[in-house]
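Undergrad: task: produce atomic coordinates for the following.
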Amino acid sequence: MYDRRVSGILLHPSALPGAGGIGDIGDTAYRFVDWLVTAKQRRWQIMPLGPTSYGDSPYAGLSALAGNPLLISLEQLVRLGWLDEGALQGAPGAYGDWIDYGAVIPWKLARLEWAFAGFTARADGQHRAAFEQFCAEQQAWLDTFALFAALKEAYHGEPWNRWEAGLARREPAAIETVRRQLAERIQFQRFLQWVFFTQWAALRHYANERGVQIIGDLPIFVAYDSADVWANPDIFHLDANGNPTVVAGVPPDYFSPTGQRWGNPLYRWDVLAQRGYDWWIERFRLLFRLVDIVRIDHFRGFAAYWEVPAQAATAMEGRWVPGPGAALFAAVRAQLGPVPIIAEDLGLITPDVDELRRQLGFPGMAVLQFAWGGDATSNYLPHNYTRDLVVYTGTHDNDTTVGWWSTLDEHTRQHVRNYLGARDETIAWDFIRAALMSVADTAIIPMQDVLGLGSWARLNLPGRAEGNWAWRMRPEQLNVDRAHHLAYLTGLYGREPLVEKEPATYQQA
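TA: So this is what the prediction gives:
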C-alpha cells in the first residue's frame, strides 16, 4: 500500500482552531495542511465525517454516507456572497479549548439556514448547475438522507422508531406525502451536503497536491437512529417493530471490565451476501471519494463479532458470531479494484483475525501505550514490529501520552524508562521518537502528543456517555517550531517525503 516509510498526524477537523466555536474545513484546515508539509508529514488521519447526533460522537452518526454540516466553513459561504460577514461574529466558545455543542449547533445551523436563503436568492448559474449536478449524481443516497434529516427535524430529533408508523415503516403513501410537505426542508439538507462535499473535495485536492494523503475512518457498525437502518431494515437484525434483537459490543478488555455494550444493530450478513454486499460496496465507494486511505474501525468484527442480546444491560452476556470474512472484501475489490485499507486490529485478537488480515494484505495497528508492564514478547513493543503496521503513540480512545504517563504505577514507568531511555518531562516526544524510529511503515501521532497536552485534552473515554469529542486546538499551538522539530525527527528516521519543490502555502481568497 505504501511506497516508502511515512508518518502523519491524527486530528479531526472539529478540533482545529478558529472563531466559529468548532473546527471546520475552511481556512484553518488549509493552514493545517501547510503545517503538515512544514513538519514533513504525509498523512492526515481523521475520524468519520458523518453528521453527529446525541453524544456528538463521529462513531454514532446519522448516516454512514453523508457529511457533517457542522464542519462546513462559513467564511467560504461569505466569500460566495450567500452569507453576510456579520453573521460570523459571536460564536459560542469562539477560539476556546472546548466545543460547546449545545450552544454551537443551533448557532451554526441558523447561519447555514441564512446561507441557503442567500444561495436561493443570489447564486449564479454556475453554482446552481453544480448543485443540480451533485443532486443528480448522488441521488441514490442523498434523497434518502435528506428526507431522513428533514423528518428528524420535523419530529424534533426523535429517533425514527418513534415517528408515525407509516413513516417509520417507509410506507410509500406516507413517504410521498411528507416529500411534498417537507420539500423545502429536504432541499435545504441537499444543499448542506453539496456544500460539504464541495468544500471537502477542494481541501483534499489541496492536501494531495502537497503530498499529503488523508486517512479516513470507517466504523464497522452504524447507529440505530440513522438513515442507514431506517432505509435498509432488511439488512439488520430487527424485530417486527423495528427494534434491534441483538446489538454490537466487545467483551471485557483493557478499557472496561464488563466489556462495552455499544448498542449498534448488527448486520444480517446472509442477506447482504445474497445481495452481493451492495450496501457495503456503495459505502466504500463514497468514502473513497472523500479520502485516500481507509482505516476500518473494529476490523476483527469481519472475522467474528461480539453479539449482545438487546435486552442485556452489559456486554458480558454476549457471544462470538462469525462475520463475513474475506467474501465482503472480494466483492468490494471486484467492484472498486484494489483499495488501500488499514485494519484496526486492537483488543482481543484471535488467530482467525490475524489470518484474515494477512490474507487480505491489510496492515494492522500497534499502540505504544499498550506495550508496557509485561515482558519482551508484547506485540506492541517496537522490537516485535513488522513493516506491515501502522504504529500510534495512542489513538482517539486513549488518554494523551502525558496524561497516561501521570497515571502509571512505578513498575510500568520504569519499564518505559529502561526500554526507551525516557524521561518524565519529555515522555510525549520520547514516544513520538520511538514510533518514528520503528520499522512500521507508517507512524501516526495524535496532535495532543505533539503539543504535550495532559488528560484534559483527551478526546474520548470509551464508556463515558458525555464530555467526549470536545477538545480543540488554539491558533498559537499550530506553530512552526513544533513543525520543525517533528520534521527533523521525521527525516532522521527515514520518513521524510520526496519533494521536488516546496508547494505554495494557503492564501485566503
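
Undergrad: could you use CA atoms for every contact and neighbour count after this?
TA: Noted.

Undergrad: pull up the distance across stretch 345-365, start to finish.
TA: 6 Å (CA to CA, to the nearest Å).

Undergrad: now it: buried residues?
TA: Buried residues in stretch 345-365, counted by 16 or more other CA atoms under 10 Å: 345, 353, 354, 356, 357, 362, 363, 364, 365.

Undergrad: where along the stretch 1-150 of the chain do the helices fall?
TA: 27-38, 74-79, 101-122, 125-137, 139-154 (DSSP state H, counting those that start in this stretch).

Undergrad: got the ones you listed as TSV, with mean neighbour count and distance to residue 405 columns?
TA: Below are the helices of the stretch 1-150 of the chain laid out as TSV (neighbours: other CA atoms under 10 Å; distance: least, CA to CA, whole Å):
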stretch	mean neighbour count	distance to residue 405
helix 27-38	21	26
helix 74-79	18	39
helix 101-122	16	29
helix 125-137	13	48
helix 139-154	19	43
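
Undergrad: let me see the contact set for the residue of the chain most remote from its centre.
TA: If you look at how far each residue of the chain sits from its centre, by CA atoms, centre = their mean, the farthest one is residue 173, at 36.2 Å. By CA atoms under 8 Å, 6 or more residues apart in numbering, no residues touch residue 173.

Undergrad: list the buried residues for stretch 393-409?
TA: Neighbour-count burial for stretch 393-409, counted by 16+ other CA under 10 Å, picks out 393, 394, 395, 396, 398, 399, 400, 401, 402, 403, 404, 405.

Undergrad: tell me the one among those residues nearest to residue 145.
TA: Residue 145 lies nearest to residue 396 out of these, by CA to CA, at 27.4 Å.

Undergrad: and the closest one, which of the three is it?
TA: Classification of residue 396 using DSSP: H, G, I helix; E, B strand; the rest coil returns coil.

Undergrad: next up, for comparison:
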Amino acid sequence: MERASGILCHITSLPAPQGIGTLGRTAYRFIDFLHGAGQRYWQMLPIGPTTYGDSPYQSPSAFAGNPNFIDLDMLADEGLLDIEDYADFDWGDDPQRVDYQQIYRHRQAVLQLAWQRGRDRDRRQVDAFLQEQAFWLPDYALFVALKRHFDQQPWYTWPEDIRSRQPQALEHYRQLLREQVDCAVYIQYLFFKQFARLKRYAGKKGVLLFGDTPLYVALDSADVWAQSRLFCLDEQLRPTAVAGVPPDYFSATGQLWGNPLYRWEQMAAEQYSWWIERLRVAFSLFDLLRIDHFRGFAGYWSIPYGDRTAAGGHWEKGPGLDFFRAVVTELGRVSIVAEDLGVLTDDVLQLLEETGFPGMKVLEFAFGDGPDNLYLPHNHTPGSVVYLGTHDNDTLAGWIATAPRKTLQHAQAYLGAAQPRLLADSMLRAAWQSVCDLAIVQVQDLLGLGSEARMNTPSTASGNWTWRLREGQLTPALQAQLRQMTELYGRIVPEKEQSAGEGGHNRPNFERADR
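TA: Just a heads-up that it's a prediction; the model follows:
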C-alpha cells in the first residue's frame, strides 16, 4: 500500500431523510469530504442484509447487499417511485439514531413498488445481472421469499422437504413464490447498480472503498441452507460445532458466537469455490478488504453445539496458506488487510508472514503496559494499518473518560500531552505520524464524540449499530484541518498516482451494459 489515510464510517451512519444512511446524495457528499481532506480510503463495515440484532456481522447472506442502503430519492429520479410513495412514512424520530423497527416496517413495501414499476422496463439488465451472480443469487432470492412465506422463521424450522432442499420441493416453491423471488432479485439489482455508480464516482475522486468480510456466516442464512455440505451440520442439519473464542484475560468463559463452523476438508475438495466466489463479489465492490477474525484461517476454536459457554471448546487447524494460494490462483493479486487483534499464536504469525497481508495496530490497546507493547507507535512496522480504535471499541473520547488512571498517565507521558483533554488530538497525530502505511480514524473520533456515539459494545444484544452523523457535522474547517495534518505527515497521495478503480476487480457486466 502507498502511505495514505482514511475514515471509517458505516453507510448506516450517514445522514439521510429516510431514517438510515444510503447510497444516495449524502454518500457522494462524504466522498467529496474525503477528497477535499486528502483522504484515500473510505472504510465501511460489512454491507450485507441485517436481521435480528441489526449486526452487519450476522448477515443472512455472505454475498447480498443490504436493501436498506438503496436510496429512494435516486429511485424517484429514475421514475421507479414517486416522492409521495415514501415521504410521509415515519422513519424514526431521532436523526442521530437508526430506528430499525421503523425501517423494517416500511422499506420493503416501498421497494416492492419500485419492482412493480421497473421489472418490465429493466428486464434485460436484470437478466444479465442474474446471470453474472448465478452462483448465489437464485438461492438467496428463494431464501428471502421462503422466509416471508414461513413468517420469518429460521430455515431449520421449515418443513423437512424444503429444509433439506429436495428437488421437488425447490421446484414447487420456485413456482409458488416466483413473484417474490423476482422481487428479491430486482432489489439486489438496484443495490448493486447504486453501489457501482457510487464506486465510479469515488474512483473519479481518487477515493478507494475499503470493505469488511466476516470470517463466519450466520446459521440462519441462505449460505448455510443452500450449501449445507460446507458446514459442520449433522444429518438433521443441526450444527455439530460452532464458533467462538476461548477463555482469556477478558472473559473467564470465552465468547460463544454460535456461527456454524466450516468443513474445511470439503471446502478444499471443491477448491474453495464458495469462498473464492464470495471474494470475487466483494472485490467487484471494494478496492481493499479487511478479513475479520483472520486467525481462524490458521486455527479456530471449535465449541460443541449446545454448550452454554465457550469454555468447553478446543483448537482445530485451519486451512492455512493452501486457502490463500487457491484465492490468488483464481483471483490474482488481492488487496487484503488481516484483522489480527488479540492473542496471536505462532501459527497465526507464520500465516501473516507467508501471505504478506497487512495487520492492524490499535492505539487504544497501546498504553498501560511496558515499552514492548506491539501497539505502541515505536513498535509499529511498515505494511500495517493503524487505528485509534475500531467499531468494537469505545470512542476515543469515551475511552479517555473511562480508562484506568495508570493507562492515561502512560499515554500522556508517551505522547507528551500535558492534560487528558489533549490526548485525543495527540493520539490522532500519533496515528498519522506512524510508519504504518495506512492510518484510519473513526468519524466519531474525528469529531471528538463521547460514548454516546459508540457503534458497538460486544456481548450486548441491543442499542448497537444505530449511531448517525448529523447534517453539517463534517464542516469545511474540519476538512481543512484534516488535510493539513495529512499533508504534514506525508499521507496525501499525489493526484497523478491516484488510480482508484471504476468498479474494482472483475466488475459485473451489467455495469457496462447500464452505462
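
Undergrad: please state their TM-score.
TA: After superposition, the two chains reach a TM-score (TM-score structural alignment, normalised by the length of structure 1) of 0.95; 497 aligned residues with a CA RMSD of 1.6 Å.

Undergrad: returning to that earlier point: between which two of the buried residues of stretch 345-365 of structure 1 is the distance greatest?
TA: Spanning the widest gap among those are 356 and 365, at 14.3 Å by CA to CA.

Undergrad: quick one: closest of the helices of the stretch 1-150 of structure 1 to residue 186 of structure 1.
TA: helix 139-154 (5.1 Å).

Undergrad: could you tell me where the longest helix anywhere in structure 2 falls in structure 1?
TA: Counting residues, the longest helix found in structure 2 (DSSP state H) is helix 178-204. The alignment of helix 178-204 of structure 2 onto structure 1 (TM-score structural alignment) spans residues 183-209.

Undergrad: could you do stretch 335-342 of structure 2 as well?
TA: Stretch 335-342 of structure 2 covers residues 340-347 of structure 1 once aligned (TM-score structural alignment).

Undergrad: mind checking which helix or strand the counterpart of residue 285 of structure 1 in structure 2 is in?
TA: Here residue 285 of structure 1 is matched to residue 280 in structure 2, going by TM-score structural alignment. Element membership of residue 280 of structure 2 [criterion: DSSP states H and E] is helix 273-285.

Undergrad: again, but for residue 459 of structure 1
TA: Going by DSSP H and E, residue 459 of structure 1 is not in any helix or strand.

Undergrad: next, count neighbours for it.
TA: Neighbour count of residue 459 of structure 1, defined by other CA atoms under 10 Å: 23.

Undergrad: in this structure it contacts residue 472, no?
TA: No - counting by CA atoms under 8 Å, residue 472 is not a contact partner of residue 459 of structure 1; they are 9.2 Å apart.

Undergrad: so stretch 144-153 of structure 2 matches what in structure 1?
TA: Going by TM-score structural alignment, stretch 144-153 of structure 2 sits over residues 149-158 in structure 1.

Undergrad: chain center to the matching stretch: distance?
TA: 24 Å (CA atoms, centre = their mean, to the nearest Å).

Undergrad: how about residue 308 of structure 1, secondary structure?
TA: strand.

Undergrad: give the aligned equivalent of it in structure 2.
TA: In structure 2, residue 308 of structure 1 lines up with residue 303, judged by TM-score structural alignment.

Undergrad: now the helix holding residue 280 of structure 2 on structure 1. Mean distance?
TA: Once fitted to structure 1, helix 273-285 of structure 2 is off its aligned match by 0.7 Å on average (mean CA distance after the TM-score superposition for structure 1).

Undergrad: C-terminal to that helix, what's the next element?
TA: According to DSSP H and E, the helix or strand after helix 273-285 of structure 2 is strand 288-291.

Undergrad: that following strand vs structure 1, average offset?
TA: Counting by mean CA distance after the TM-score superposition for structure 1, strand 288-291 of structure 2 comes out at 0.7 Å.

Undergrad: contacts for that strand?
TA: 208-215, 282-283, 334-339.

Undergrad: which of those fall in strands?
TA: The members of those that map onto strands under DSSP state E are 208, 209, 210, 211, 212, 213, 336, 337, 338.

Undergrad: can you pull the contacts of the fifth one?
TA: To tie it back to what came earlier, the one meant is residue 212 of structure 2. 44, 45, 46, 289, 290, 291, 292.

Undergrad: any idea how far the third one is from residue 11 of structure 2?
TA: Right, the one you point to is residue 46 of structure 2. According to CA to CA, residue 46 of structure 2 and residue 11 of structure 2 sit 9 Å apart.

Undergrad: picking that back up, could I get the buried residue list for the match of helix 178-204 of structure 2?
TA: Applying 16+ other CA under 10 Å to stretch 183-209 of structure 1 flags 185-197, 199-200, 203-204, 206-208 as buried.
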